[in-house]
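> show me how the following folds:
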Amino acid sequence: MEDPNSESRLPPGMSLNIYFSRDEQFGQLKMLDFLAYVIKSIFTFLVPKFKARWYGIREFDSFQDTLNLYGGGIKLPQGPSLDITIPFQILKTILRTDDEGYFKFPTPQIIEEDKTAWRTDEEFAREMLARLNLVIICCLQEFPLASNLDPKVYGNQNSSITRDHIKNNPDGLTVEEAIENNMLFILDHHDALMSYATRTLIFLQSDGTLKPLAIELSLPYPQVDQFGAISKVYTPSEHGVESFIWQLAKAYIAVNDFGYHQLISHWLNTHAVIEPFMIATNRQLSVFHPIYKLLDPGFCNTRNINALTRQNPD
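Next up, the predicted model:
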């Protein structure tokens, strides 16, 4: 049975025709840019699918396969002749003449400068602060780390990170000394995401940079939440198999952080929360009101984006 109080999705092809007043609709350039990136996303999704179907290639063989999603492509000539050769604006957006290339996404700046920089712990920690989701990084207040989940429902979800895992911090401080001096931080996705639930313990070094000390990955017990979590802790390593396992652990952190940002921080706590205030502002305040003038730039395109997101949440 369907919930009569829930929204229903529009048929394919109609999601771009949701009614909004003219001042809340995408402008021409915004719509063209949006459609161009949709087409690029579809293209980069379909090509691997065709390869998997016809050539049996179902996974990346090397990191170069990932890099091939960015940059490169078919480069187009620059200059006024492009306006004559490609008359439609949306095709100009798709067939970019900058570094993106034909049906390609722009190469991330870090990889563009150094294709291996992402592997270092220093860069991993720096990108934590450079990302949009840095506000959930907290100063550690207690140790061992505790979960806020109800143990009667979810069992023991407290952290498995011990003092032995972080005794080799760069400054030789004890856990208590590091906490007292506000030098230990935690990026905790454990209670929000399963599986893999992640906790990352970060140390503020004397030179002002951050360094990950330990990563905890957790899985729920199969079919029985009350038994708690199956957890394993990983520490930095630069040699042998352990170094590759450490890189994979950091990859789980990045994936969880991105997912949390997109779904919770960005969509729920920003776009979805602000929409009622947008509607109330448009209904209750004059466009000449100072508060309206202050809020209006931040509301630009938001309702249109929200409508498209609800139709295509994936």
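> every contact and neighbour count from this point should use C-alpha atoms.
OK.
> all strands of the protein, in order?
137-139, 184-188, 197-204, 210-220, 229-234 (DSSP state E).
> how much space separates Glu242 from Ala249?
Going from Glu242 to Ala249 by CA to CA, to the nearest Å gives 10 Å.
> so between these two, which is more surrounded?
Looking at Glu242 and Ala249 with other CA atoms under 10 Å, you find the greater number of neighbours at Ala249, namely 22 against 14.
> now that one, nearest residue through space, not along the chain?
Excluding its sequence neighbours, the residue lying closest to Ala249 (CA to CA, 6 or more residues apart in numbering) is Ile215, at 6.8 Å.
> for comparison, sequence B:
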Amino acid sequence: TVKTGAPLGKLLLLKIEKDPRFWRKDDEWFCSKIAVTTPEGETLLFPCYQWLSNDEVVELRGGKGLVDNSIKTHDPFFSEFTDTEELKFKGIVSSKDLLMSSFPAPSEYLFEHWKDDDFYGYQFLNGVNPHLIKRCYELPPNFPVTEEMVKPYLEIGMPLHNEFKRGNMFLYDQKILSGIPGRLYHGERLPLPAPLCLLYLNPEKKLIPIAIQVHQQPSEDNPIFLPSDSETDWLLAKIMVKNADMMTHQAISHLKNTHLISESWAMSLFRNFPLIHPIYKLLIPHFRWILHVNALARETLLGPSGSFKMVSLGLDGTIELMRRAQDELTYSSLCIPDDIRARGLESIPDFYYRDDGLKLWDIIHRFVNSVVGHFYRSNDEVVKDSELQGWIHEIFTHCFLGSKRLGCPEAFHCVEEVVKFITMVIFTVSVQHAAVNNGQVKRLKSDSKSLSGSTEETSCKSKPKVFFFDILLSAVNVSGSSVISGFEYFRNLKRLCLFLQYRQVLLGSYPDERFQEPEIKQMMEGFQAGLSSLSDDIKARNSKLGVPYTYLDPSQIDSSIIK
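Reported below is the predicted structural model:
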């Protein structure tokens, strides 16, 4: 307690230091916050939430957000490190308990129906990679499906061109994989599928596959597979599509489009905003472990002996795949309302990723709009905030590679642009990551059932010469299977959990008190109430479904990427 006989004026800054003379020299303290009561009875909050080392002076600003602050305060919690051994985490958790609580076991329905075409089509909408399917009104020229090929699967009396006009045809196209060489296996390059799959929304409102071409260019050695082919031919063709889907899911939808791009947003946040800035306070809970998780992911996935080295693409092929995907990444593809509209999927039934995702986007948008609007009362204030402008310009330059065609704003000109971009950031690191991450164990167990692995012996070049034993051979030996490497990924995830002081923080929860304003706290309560209500609605809907869609239940969504 410091007493004074006269007011000291407005308290703007605290400096704290751990003195090694009074405690063990190798001890570190974790300071959450400091509350100061003034002689006038006002309580001032100074958030800290960082470790204090010996002889280190830490400057703390007050808990009220200040825009365009000239003092930049370093956050040592996210200080730069070069080796995973430098990460200092406190405590060890049971990785088994963590994994089992986060990833539900596959249902009996999955094991009983994994070969069914309608369940296969369902996974393009509600599996862990719902980002590639789109409505199509004509076929690409390299996918020569004819009327006679698919007539048995269409509504009676309805020609193919009419079904295109009615909006009942959908395309899944993995052209991004075309031309990437597979990894070397016994001195030869593994063949990689780059499939096209035509899907049909039938009169029963079930999405079913009706034609598959395993490679991009049609030829006698690259036939179009149909449901009327032998059961094993058709099954193997579907497995080829699944194999490609697993590769793009892990490398693009999951690793690149959530983990890696959000790291660039976080690094720009640390470089451009002081701790007192309201945008920093709003976003920092959503980047809680991103640098630590990604450092370990680079080692366990992209390292010399990482999991991606074992898949069909190999490490070099995986990096080339991500490079191609980065060239195609657009700002609108990260905003789910724009993405759903661009792919023509507004009305397809039983699309729970869309239904839940759009509602979550709206809830997040309302919250962000209220918080941002509290601090920025006009567009002019946005334009004049040099720290905010530095943040988005750095993201435009380093994440979107300075390309205007990708749609990312180079600068913010109005409040709504800030609101939309921050909504996208929070959605990506929480909701989008949950959509592509939370079902992985279930998906791997399912795909091991369907043998969605690397393809070495059977190349799907002719029909009908495939037998079930050929399908077994197509899964490769244990060391080459992408399914096995998928399980290896989760073994590596267990190593990661040993480093983390795991305390699950769900979307909408803000245990670190960074804002002092009562208005902001009230906005947080409204945010939590909206998420809780949606969670109840999703649980009620799922209770009536044979295959519940749980990935975007707010009670299952972390506020940041932690695994």
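> looking at structure 2, name the residue matched to the residue nearest to Ala249 of structure 1.
Matched to structure 2 by TM-score structural alignment, Ile215 of structure 1 sits across from Ile212.
> how about that match, what does it touch?
Residues counted as contacts of Ile212 of structure 2 (CA atoms under 8 Å, 6 or more residues apart in numbering) are Pro195, Leu196, Cys197, Leu198, Ile224, Phe225, Leu226, Ala237, Lys238.
> tabulate those (TSV), appending distance to Ala540 of structure 2.
Shown next, in TSV, are these (distance: CA to CA, whole Å):
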residue	distance to Ala540 of structure 2
Pro195	37
Leu196	36
Cys197	33
Leu198	33
Ile224	42
Phe225	39
Leu226	38
Ala237	36
Lys238	33
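> still touching in structure 1? Go through these.
Using both residues aligned by TM-score structural alignment, their matches' CA atoms under 8 Å, structure 1 keeps these contacts from the contacts of Ile212 of structure 2: Pro195, Leu196, Cys197, Leu198, Ile224, Phe225, Leu226, Ala237, Lys238.
> counting neighbours, what do you get for the last one?
Under the neighbour criterion other CA under 10 Å, Lys238 of structure 2 is assigned a count of 24.
> just the first one next, same as before
The local packing of Pro195 of structure 2 (other CA under 10 Å) involves 27 other residues.
> cool, and the third one?
By the criterion of other CA under 10 Å, Cys197 of structure 2 has 22 neighbours.
> now swap in the fourth one and tell me
By the other CA under 10 Å criterion, the neighbourhood of Leu198 of structure 2 contains 22 residues.
> what sits against the alignment partner in structure 1 of it?
When structure 1 is aligned by TM-score structural alignment, the residue opposite Leu198 of structure 2 is Leu201. Residues in contact with Leu201 of structure 1 (CA under 8 Å, 6+ apart) are Leu184, Phe185, Ile186, Leu187, Pro212, Leu213, Ala214, Ile215.
> give me every residue that touches the first one.
Yep, that's Leu184 of structure 1 we're talking about. Leu184 of structure 1 makes contacts with Cys139, Leu140, Ala178, Leu201, Ile202, Phe203, Leu204, as judged by CA under 8 Å, 6+ apart.
> possible to save those as a markdown table with distance to Pro297 of structure 1?
A markdown table is the format used below for these (distance: CA to CA, whole Å):
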| residue | distance to Pro297 of structure 1 |
| --- | --- |
| Cys139 | 33 |
| Leu140 | 36 |
| Ala178 | 43 |
| Leu201 | 38 |
| Ile202 | 36 |
| Phe203 | 38 |
| Leu204 | 37 |
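> now structure 2: which of those match?
Retained in structure 2 from the contacts of Leu184 of structure 1, counting by both residues aligned by TM-score structural alignment, their matches' CA under 8 Å: Cys139, Leu140, Ala178, Leu201, Ile202, Phe203, Leu204.
> hang on, isn't the first one packed against Asp188?
This points to Cys139 of structure 1. No - using CA atoms under 8 Å, Cys139 of structure 1 is not in contact with Asp188, being 10.9 Å away.
> ok, these two, which is more surrounded?
More crowded of Cys139 of structure 1 and Asp188, by other CA under 10 Å: Asp188, with 23 against 16.
> aligned counterpart of the more buried one in structure 2, please.
With TM-score structural alignment as the matching criterion, the partner of Asp188 of structure 1 in structure 2 is Asp173.
> show me the residues around the residue lying closest to Leu207 of structure 2 once chain neighbours are set aside that make contact.
Excluding the flanking residues, the one nearest Leu207 of structure 2 by CA to CA, 6+ apart is Leu201, at 4.5 Å. Neighbour list for Leu201 of structure 2: Asn168, Met169, Phe170, Leu207, Ile208 [criterion: CA under 8 Å, 6+ apart].
> over to Asn256 of structure 1?
Applying CA under 8 Å, 6+ apart, we find Asn256 of structure 1 in contact with His189, Leu193, Ala197, Thr198.
> ok, 6 Å please
With contact set as CA atoms under 6 Å, 6 or more residues apart in numbering, Asn256 of structure 1 has no partners.
> distance check, it against His189 of structure 1.
Taken as CA to CA, the span from Asn256 of structure 1 to His189 of structure 1 is 7 Å.
> please apply the same query to Asp33 of structure 1.
Using CA to CA, Asp33 of structure 1 is found at 33 Å from His189 of structure 1.
> of those two, who's got more company?
Neighbour comparison, Asp33 of structure 1 and His189: the larger count goes to His189, with 20 against 17 (by other CA under 10 Å).
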